[in-house]
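Trainee: coords below, sequence missing:
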């Protein structure tokens, strides 16, 4: 289905819903393609390809709301589907906070090309995908007697969406991603440490295609000999790829749903300093080629660049139309885009060299955070650092504390943002974190 055909079908569906009793309507029509290749022991373990199309309709009927999805896009079948959805919505309880956004907040078109899709996606030969997966595995295959197992994989995904509302929004977006990954487990005596590595890109030509398996193997071998060390307060460096585990509860606390449900430790904190002055964070939807770049969100609200934390002072929440009305707050968008840290001057190696005694965390194992209080506990993998040198792999240890205290303890921000995600987290140094071990 072409983009023009999607728009035509969406406009028809909106009119049909209005004609049959809906007060407001929003339609999204999406089409996606994906493929996945996994190889193991020089054989193809998984080979998948999928093409999906579907329509989602959001209905506002007599003060009541519902959302419905279908992959049946024939107008005759769709007409009946819409009529039944409207009839069902009438049985629901009224919700006075449900409505489409104010039209003045919609994206009006003519935005810049953010280059979020590879136009050559459909020209990529399936044989090339299989070859790339084997290429990753071959970097590791029989390279060390301690290897127990190796899994390597290739994946890609693309989608395009057209969205139209009954009160004036019309827009479309496209996105693609390509990935390569490896996972390696090795014999480490009583333990069998494992590690992985992956690369990701929006454009196939920009995808890093070598060194993935070798890096996964190197990281796994370095974990041999993991052990607990003594409990205590240690300075902690968190590798950029692992920061998301600690960053996620902070961002979740800014979500309108969490705030309205009293499940946020940052309720009523706008304008207050809630983190270290080292935390400078911006939500930037307009980065060309950014993994989270967009011109509008899933409601059609025009994207805006926003400061989230300014020297530790909280500047904004992520509020959609519904929770904005419930909280009596102006909507900003219920979604993050590219979260960008103001980085420091030192990379991960520099942060390690400057640490006299501490722990480098490279991964987390289990654990949780209490959203309302901020109390957390996580298992960690990593390395003991002494006098600026990595001296011992550590595991089976936990960190615990409170998110507000943790982010107040942020002492340094690395200059190595993780650019393979919309959350561009750099390596971070925190002072005096509680570790439990022996």
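Mentor: Nice, I can see it. This structure is a prediction, so every number in the text was calculated from the model and none was measured. Numbering: from 1, shown residues only.
Trainee: for the rest of this, base every contact and every neighbour count on C-alpha atoms.
Mentor: Will do.
Trainee: look up the closest residue to residue 377, ignoring the ones flanking it.
Mentor: Counting by CA to CA, 6 or more residues apart in numbering, residue 377 lies nearest to residue 400, which is 4.3 Å off, once chain neighbours are set aside.
Trainee: residues contacting that neighbour?
Mentor: Counting by CA atoms under 8 Å, 6 or more residues apart in numbering, residue 400 makes contact with 375-378, 433-435.
Trainee: can you give me the helices for this structure?
Mentor: Counting by DSSP state H, the segments of the chain that form helices are 3-19, 75-89, 126-138, 212-221, 244-252, 256-260, 321-327, 348-353, 403-408.
Trainee: and those helices as CSV, adding distance to residue 337 and mean neighbour count?
Mentor: Formatted as CSV, the helices of the chain follow (distance: least, CA to CA, whole Å; neighbours: other CA atoms under 10 Å):
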stretch, distance to residue 337, mean neighbour count
helix 3-19, 24, 17
helix 75-89, 32, 16
helix 126-138, 29, 19
helix 212-221, 27, 22
helix 244-252, 12, 17
helix 256-260, 16, 21
helix 321-327, 17, 19
helix 348-353, 25, 17
helix 403-408, 21, 19
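Trainee: can you list those in a markdown table and add distance to residue 27?
Mentor: Output for those, formatted as a markdown table (distance: least, CA to CA, whole Å):
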| stretch | distance to residue 27 |
| --- | --- |
| helix 3-19 | 6 |
| helix 75-89 | 11 |
| helix 126-138 | 33 |
| helix 212-221 | 41 |
| helix 244-252 | 27 |
| helix 256-260 | 23 |
| helix 321-327 | 17 |
| helix 348-353 | 46 |
| helix 403-408 | 39 |
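Trainee: for the residue nearest to residue 17 when sequence neighbours are not counted, give me its contacts.
Mentor: Nearest residue to residue 17 in three dimensions, chain neighbours excluded: residue 82, at 6.4 Å (CA to CA, 6+ apart). Each residue near residue 82 by CA under 8 Å, 6+ apart is listed here: 13, 16-17.
Trainee: ok, now how distant is residue 82 from residue 68?
Mentor: Using CA to CA, to the nearest Å, residue 82 is found at 9 Å from residue 68.
Trainee: neighbours around the nearest residue to residue 345 once chain neighbours are set aside, how many?
Mentor: Spatially, and ignoring its direct neighbours in sequence, residue 345 is nearest to residue 415 (5.5 Å; CA to CA, 6+ apart). Neighbourhood size, residue 415 [other CA atoms under 10 Å]: 21.
Trainee: and what of residue 236?
Mentor: 27.
Trainee: one more structure, for comparison:
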């Protein structure tokens, strides 16, 4: 679909014609070229297209929304009428609003079309290299794709924002097997703007595959101790996402956020600086337009341990009276520390190198508990052996305060840049 701007303008007119005071729409069109490897063989090349249209209208403070996947006139007119009905049926809320007038803007990032020949060559190269380097590793499924996404936001205040992004994504899923011994399932993922290097060199893909071959003979751990958690970049991103969740609309509006009264005060060790950089060229992923209708900007969330910003949308800002965030979250970049990864390892008396955390969201007070998947027991400054059926628990706020080291090395996954981070005071227990 080519005329996103025209379709967006028609959406706004249709909702205004229904009698809505304020109206906004988000139109998203994507095309994905996907190359699949199943059971060790390249098996499929396909192209998929997707279009979605989200419409929101406000009448006397009452908000209605409708989402459809068609953009013809009749479908839009019908959706506008449904939006009006939904608004009339909702409760009034003075915090409901749309973004104010701002200059029109258009953004463009990444390749426009895939290099299909290079995609195939890189996939074949990856398959051949994996068989040589890790003969015990079984590639369950591997996906290499290229996605081009166009997005258009418009509202009745005259806001008109457009963006196009193109990027590659690579995701292998695997296990390892030696005789009767099998590792647990694992996966890795990365996004990139080009295919300049062999696929195993991006992110931590090669590390995760090597670890899978080591984990065929993982050990159960018995007992319980309080020790250190050395978080890999992937696992750190999970914990940073948990942190940002407490800064977002729902817990802030509800008043249950563990950080609700902490703006401008230390919430982590002094070495931790976390930023959200959605439009930065240094990340293959990211975004240019926020869901609430603004041009996305950088946000410093934590600076040298001090909380600098909540992650509130326009609605959250109106509801709480606190500043709206220029970013909608994600695209996280954690600044490097002063220690090497090896120095962090050598400083651990007893703990877990946690590569994947499997657990629900923390409770309202920040308590978390989950399984340390594909992880390692550490003792006396060394990575001792891979473990299974090991649980870790702690408190997120305490964990941030207990950070003892941040690595100089960082990993670019395409949608974040993360170091290794060492923190203490975590409870580890096995069977």
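Mentor: Structure received. Nothing here was measured: the structure is a model prediction, and the numbers come from that model.
Trainee: map the residue nearest to residue 345 of structure 1 onto structure 2.
Mentor: Under the alignment defined by TM-score structural alignment, residue 415 of structure 1 corresponds to residue 408 in structure 2.
Trainee: my read: that match touches residue 336, true?
Mentor: Yes: if you go by CA atoms under 8 Å, residue 408 of structure 2 and residue 336 touch, sitting 4.8 Å apart.
Trainee: shared neighbours, these two?
Mentor: Counting by CA under 8 Å, 6+ apart, the residues touching both residue 408 of structure 2 and residue 336 are residue 419.
Trainee: sorry, back to before: out of the helices of structure 1, flag the one nearest residue 299 of structure 1.
Mentor: helix 321-327 (8.2 Å; CA to CA).
Trainee: what about the closest one, how far off from structure 2?
Mentor: Its matched residues in structure 2 lie on average 1.5 Å from helix 321-327 of structure 1 after superposition (mean CA distance after the TM-score superposition for structure 1).
Trainee: just checking, what packs against that helix?
Mentor: With contacts taken as 3 or more CA pairs under 8 Å, 6 or more residues apart in numbering; DSSP states H and E, helix 321-327 of structure 1 sits against helix 256-260.
Trainee: what span of structure 2 lines up against the helix it packs on?
Mentor: So helix 256-260 of structure 1 sits over residues 249-253 in structure 2, by TM-score structural alignment.
Trainee: just give me how far the matching stretch sits from the chain centre.
Mentor: Its chain's C-alpha centre lies 19 Å from the corresponding centre of stretch 249-253 of structure 2 when counted by CA atoms, centre = their mean, to the nearest Å.
Trainee: again with stretch 93-112 of structure 1
Mentor: That offset, for stretch 93-112 of structure 1, works out to 24 Å (CA atoms, centre = their mean).
Trainee: show me which positions of it end up buried.
Mentor: Going by neighbour count (16 or more other CA atoms under 10 Å), the buried part of stretch 93-112 of structure 1 is 97-101, 106-108.
Trainee: now check residue 241 of structure 1 against structure 2: what is it aligned to?
Mentor: Matched by TM-score structural alignment, residue 241 of structure 1 corresponds to residue 234 in structure 2.
Trainee: one step back: show me which of the buried residues of stretch 93-112 of structure 1 is closest to residue 151 of structure 1.
Mentor: For the buried residues of stretch 93-112 of structure 1, the residue nearest residue 151 of structure 1 by CA to CA is residue 107; the value is 43.4 Å.
Trainee: mind checking how far residue 89 of structure 2 is from residue 55 of structure 2?
Mentor: For residue 89 of structure 2 relative to residue 55 of structure 2 (CA to CA), the value is 16 Å.
Trainee: same drill for the two, tell me which one is more crowded.
Mentor: Between residue 89 of structure 2 and residue 55, residue 55 has the larger neighbour count (other CA under 10 Å), namely 25 against 12.
Trainee: now that that one has come up, it's in contact with residue 65, right?
Mentor: Yes: contact criterion CA under 8 Å: residue 55 of structure 2 and residue 65 qualify, at 5.6 Å.
Trainee: give me the common contacts of those two.
Mentor: The contact lists of residue 55 of structure 2 and residue 65 share residue 83, where a contact means CA under 8 Å, 6+ apart.
Trainee: follow-up on the earlier one: check contacts around the residue nearest to residue 345 of structure 1.
Mentor: Counting by CA under 8 Å, 6+ apart, residue 415 of structure 1 has contacts 343-348, 426-427.
Trainee: that one and residue 355 of structure 1, how far apart?
Mentor: The gap separating residue 415 of structure 1 from residue 355 of structure 1 is 16 Å, by CA to CA.
Trainee: do the same with residue 344 of structure 1
Mentor: Where residue 355 of structure 1 is concerned, residue 344 of structure 1 sits at a distance of 16 Å (CA to CA).
Trainee: the two - which one has more neighbours?
Mentor: Counting neighbours by other CA under 10 Å for residue 344 of structure 1 and for residue 355 shows that residue 355 has the greater number, 19 against 15.
Trainee: in structure 2, what sits opposite the more buried one in the alignment?
Mentor: Residue 355 of structure 1 maps onto residue 348 in structure 2, by TM-score structural alignment.
Trainee: its match against residue 383, yeah?
Mentor: No: between residue 348 of structure 2 and residue 383 there is no contact under CA under 8 Å: 9.2 Å.
Trainee: ok, of the buried residues of stretch 93-112 of structure 1, which one's closest to residue 150 of structure 1?
Mentor: Comparing those against residue 150 of structure 1 with CA to CA picks out residue 107 as the nearest, at 46.6 Å.
Trainee: show me the residues around the residue lying closest to residue 328 of structure 2 once chain neighbours are set aside that make contact.
Mentor: Distances taken as CA to CA, 6+ apart place residue 290 nearest to residue 328 of structure 2, at 6.0 Å, with adjacent residues excluded. By CA under 8 Å, 6+ apart, the contact list for residue 290 of structure 2 reads 296, 327-328.
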